[in-house]
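Sequence and predicted structure below; questions after.
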Amino acid sequence: MSRRFKDLIREFAPDAKPAAPLPEALAEPDAPVLADGPTAVVMTAFLDAVAELTALLEEETAAIAAGTLDGLEGFARRKQAMADRLDGIMAEANAAPLRLTDDLRAMILDRVERLDRAINANAAGLVAMRRAVLAINRSLLSALEKAASDGLYAPTGQAVRPVELSAAGLNAEL
């Protein structure tokens, strides 16, 4: 039986020593790696923007519920700026290939669900406010119609007026 050089090397190889375990203080925790560098940068920006937009919508919804409607124009400008920011982030995301882990997907899904709830609450508040404004507008138009009818009524019972009233002329008349 002949021996090969490879077998001799194995015979004289030192015994493998098991690596000594590191003390717990020096051992690295088993933290999941959520993303690589480019993905982490884009996803951090995206998650931060979504969280800020959610907070903005919740703030606007609270202002509507409290009846402080002075700053609605400011909210509209801030929402437009956030939309522009998200467009830029999405352009970055489309430019670079992103590798999303399951943990990162779960984080994104959680933030987007919170944003969706904030959007629904905000939209409901804005719709309620719009309905209230339209009801007030209809009441004012009805009052103006009665005031402008000069006591003339059609056979249907509707007031007859010489000029058609509209919401556009409402402020000028008041």
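Here it is on my side, so go on.

C-alpha only now, for contacts and for neighbours.
OK.

and Asp116, what helix or strand is that in?
The secondary structure element spanning Asp116 is helix 102-148 (assigned by DSSP states H and E).

next SSE after that helix?
Along the chain past helix 102-148, the next helix or strand (assigned with DSSP H and E) turns out to be helix 170-173.

contacts for that following helix?
By Cα atoms under 8 Å, 6 or more residues apart in numbering, the residues outside helix 170-173 that reach it are Leu140, Leu141.

Can you give me the buried ones in that helix?
Buried residues in helix 170-173, counting neighbours by 16 or more other Cα atoms under 10 Å, are absent.

okay, now the one to match up with it:
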Amino acid sequence: MRNAIRRLAALPLVLCLHLATGCDKGPEQLREAEADYKALVDRGVPPRNPEWDAVIAAFEAVPRDSKARPEAEARLAAIRTLRGTLPPRPLATPGATGPGTDAADVKRAACEALAKKLGETREDAAREPLKQALQQCRADLIKYEAHAHPEGEEGTAHVGEPDAPSDAGNPR
């Protein structure tokens, strides 16, 4: 009789433990969301594609009190970061002037100065010529960089192509 009472007393405890661990549907939901996530990644679907909305909803469906929620939050944060806006491309990169600088550095400095002036100009009429000048400066910079060679390396790789423009202050 005592054994029966002990077993009956232990039954609610066993049921509570069994039900408490079986009630967390989070890990199962997380596995399903992860499978959808992996399928989109494997197919190369960009993060801004509407197909990701279902994956986001699946990660958000993981209960807040689930032990799988932190991992779901981490995935959500990563997806939201990739869906965010990209920082703007810089108008120019810093250049250098003075003795010993090559043509590409001098042109880079000229592009930087144009970009700064464009950023300071507010009137649209004055901005348009600066935009065009900056575009031309970038195109020239690409040509200079294509013809730039490290010290000691001969520039014969571009045989038959025009030399780098001579108006950039190349001291060589």
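Arrived safely. Only a predicted model underlies this, so the values are computations on that prediction, with no experimental measurement involved.

Superposed, what's their TM-score?
The TM-score (TM-score structural alignment, normalised by the length of structure 2) is 0.33; 85 aligned residues with a Cα RMSD of 4.0 Å.

I'd like to know which elements the helix holding Asp116 of structure 1 is packed against.
helix 37-66 (3 or more Cα pairs under 8 Å, 6 or more residues apart in numbering; DSSP states H and E).

The helix it packs on to helix 102-148, inter-axis angle?
30 degrees (axes from the mean of the first three to the mean of the last three Cα atoms, to 10 degrees).

Does anything pack onto helix 37-66 of structure 1? Which helices or strands?
Secondary-structure packing of helix 37-66 of structure 1 (3+ Cα pairs under 8 Å, 6+ apart): helix 72-95, helix 102-148.

Does anything pack onto the helix or strand hosting Pro129 of structure 2? Which helices or strands?
Under the criterion DSSP H and E, the helix or strand holding Pro129 of structure 2 is helix 124-147. Under the contact definition 3+ Cα pairs under 8 Å, 6+ apart, helix 124-147 of structure 2 sits against helix 103-120.

Let me know the angle separating the helix it packs on from helix 124-147.
Between the axes of helix 103-120 of structure 2 and helix 124-147, defined by the same axes, to 10 degrees, the angle is 160 degrees.

which parts of helix 103-120 of structure 2 are buried?
The neighbour-count check on helix 103-120 of structure 2 (16+ other Cα under 10 Å) flags 103-115, 118 as buried.

cool, stretch 135-147 of structure 1 as well?
Burial within stretch 135-147 of structure 1, assessed by neighbour count using 16+ other Cα under 10 Å, is assigned to Leu141, Leu144, Glu145, Lys146.

Distance to Ala106 of structure 1 added to these, as JSON lines?
Compiled in JSON lines, these are given as follows (distance: Cα to Cα, whole Å):
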{"residue": "Leu141", "distance to Ala106 of structure 1": "52"}
{"residue": "Leu144", "distance to Ala106 of structure 1": "57"}
{"residue": "Glu145", "distance to Ala106 of structure 1": "58"}
{"residue": "Lys146", "distance to Ala106 of structure 1": "60"}
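
roughly how far apart are the residue nearest to Arg138 of structure 2 when sequence neighbours are not counted and Ala125 of structure 2?
Using Cα to Cα, 6 or more residues apart in numbering and skipping residues adjacent in sequence, the residue nearest Arg138 of structure 2 is Cys111, 6.8 Å away. Remark: distance between Cys111 of structure 2 and Ala125 of structure 2 (Cα to Cα, to the nearest Å) = 20 Å.

what's the nearest residue to Ala104 of structure 2 if we skip its chain neighbours?
Taking Cα to Cα, 6+ apart as the measure, Ala104 of structure 2 lies nearest to Tyr144, with 5.2 Å between them; neighbours along the chain are not counted.

Please report the distance of the one you found from Cys137 of structure 2.
10 Å.
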